[in-house]
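Q: Fold the following, please.
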Amino acid sequence: MSDFSHSLAASASALRAQAARLRHVSENISNADTPGYRRKTVPFETIEKDGQNVVQAGRVMLDRRDLTRIFDPGHPMADASGHYLGSNVDLMIEIADAREAQRSYEANLKMFDQTRQMSSSLMELLRK
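A: Okay, the predicted model is just below:
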């Protein structure tokens, strides 16, 4: 496999991993007010595929931090003391994670595009 192919494969795998991360971040944000919801995180793993290292999203893990106790005696899920368990999603963390994933995605997309342009330029030089 050529260096161009290695570079394209590495960029493409990172794009897929960041897309998976963004999906879970958006799911966390949409469920921030869902009682009992636990934040999902996705670790990245480096694997060897066809003789080269690529990155992929690992198994989805649930955040084990305690759920917030919310006082609302009128809520249907409230216990005798008037509390129920909310989610453990922190919107500031999710927004920061989304930004980081977006920037990483853009950087990998730029690397993918530059590799493609270099490959095209090489082909043009070889044709001459």
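Q: Only C-alpha atoms from now on, for both contacts and neighbour counts.
A: Fine.
Q: In three-state terms, label residue 32 for me.
A: coil (DSSP: H, G, I helix; E, B strand; the rest coil).
Q: Thought residue 89 was touching it, still the case?
A: Yes. Residue 32 is within contact range of residue 89, at 5.4 Å (criterion: C-alpha atoms under 8 Å).
Q: one more to put side by side:
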Amino acid sequence: MSLFNVFNVAGSGMAAQSTRLNTVASNLANADSVSATPEGAYRAREPLFATVRRSLDGKAPDAGSDGVRVLGIAESQAAIPSRYEPGNPLADADGNVYASNVNPVDELVNMISASRSYQNNVEVMNSTRQLMQKTLDLGK
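A: As a prediction, this is how the structure comes out:
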């Protein structure tokens, strides 16, 4: 693997973690939302990732470089909680409203993990840049 490939891998990791952070932000923003129906309630979302690897002949089947790519965003299938709030304008005939299935504690853990992964990829890029710079300085 050349040093230029390291930039591709770290860059794709940064893009993936950025998607993860945006998903966490969306989940946290909708954590306290309610709906009149279980179908209309906000469901927690999570990005799905896949590894991209070069084949033995040096050609990646889909992206042209090693790294990670985002396959899509999946919705949680966890149960939607209901609360009895007859005074809420969104309450159904029984007085229930349906909350999101976002767990704020899990989302905060995901946010910390994604942030640290992003920072690690930045460090990989900086270290690679420094190694390349030192290599160029040897030729002076």
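Q: re the thing from before, in terms of neighbours, single out the busier of residue 32 and residue 89 of structure 1.
A: Comparing residue 32 of structure 1 with residue 89 by other C-alpha atoms under 10 Å, the one with more neighbours is residue 89, at 24 against 20.
Q: The more buried one matches what in structure 2?
A: Residue 89 of structure 1 maps onto residue 102 in structure 2, with residues paired by TM-score structural alignment.
Q: list the contacts for that match?
A: 27-28, 30-31, 43-44 (C-alpha atoms under 8 Å, 6 or more residues apart in numbering).
Q: any idea which of those residues is closest to residue 80 of structure 2?
A: residue 43 (7.8 Å; C-alpha to C-alpha).
Q: Kindly state which residue of structure 1 is aligned to that closest one.
A: Residue 43 of structure 2 maps onto residue 38 in structure 1, by TM-score structural alignment.
Q: Confirm that that match sits in a helix.
A: No. Counting by three-state DSSP, residue 38 of structure 1 is not part of a helix but coil.
Q: Next one: it from residue 118 of structure 1, what distance?
A: Taking C-alpha to C-alpha, to the nearest Å as the measure, residue 38 of structure 1 and residue 118 of structure 1 are separated by 44 Å.
Q: For structure 2, which segments count as helices?
A: Under the criterion DSSP state H, helices of structure 2 are mapped to 3-29, 104-138.
Q: Same list (those) but as a markdown table, adding mean neighbour count and distance to residue 68 of structure 2.
A: Shown next, in a markdown table, are those (neighbours: other C-alpha atoms under 10 Å; distance: least, C-alpha to C-alpha, whole Å):
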| stretch | mean neighbour count | distance to residue 68 of structure 2 |
| --- | --- | --- |
| helix 3-29 | 19 | 6 |
| helix 104-138 | 14 | 12 |
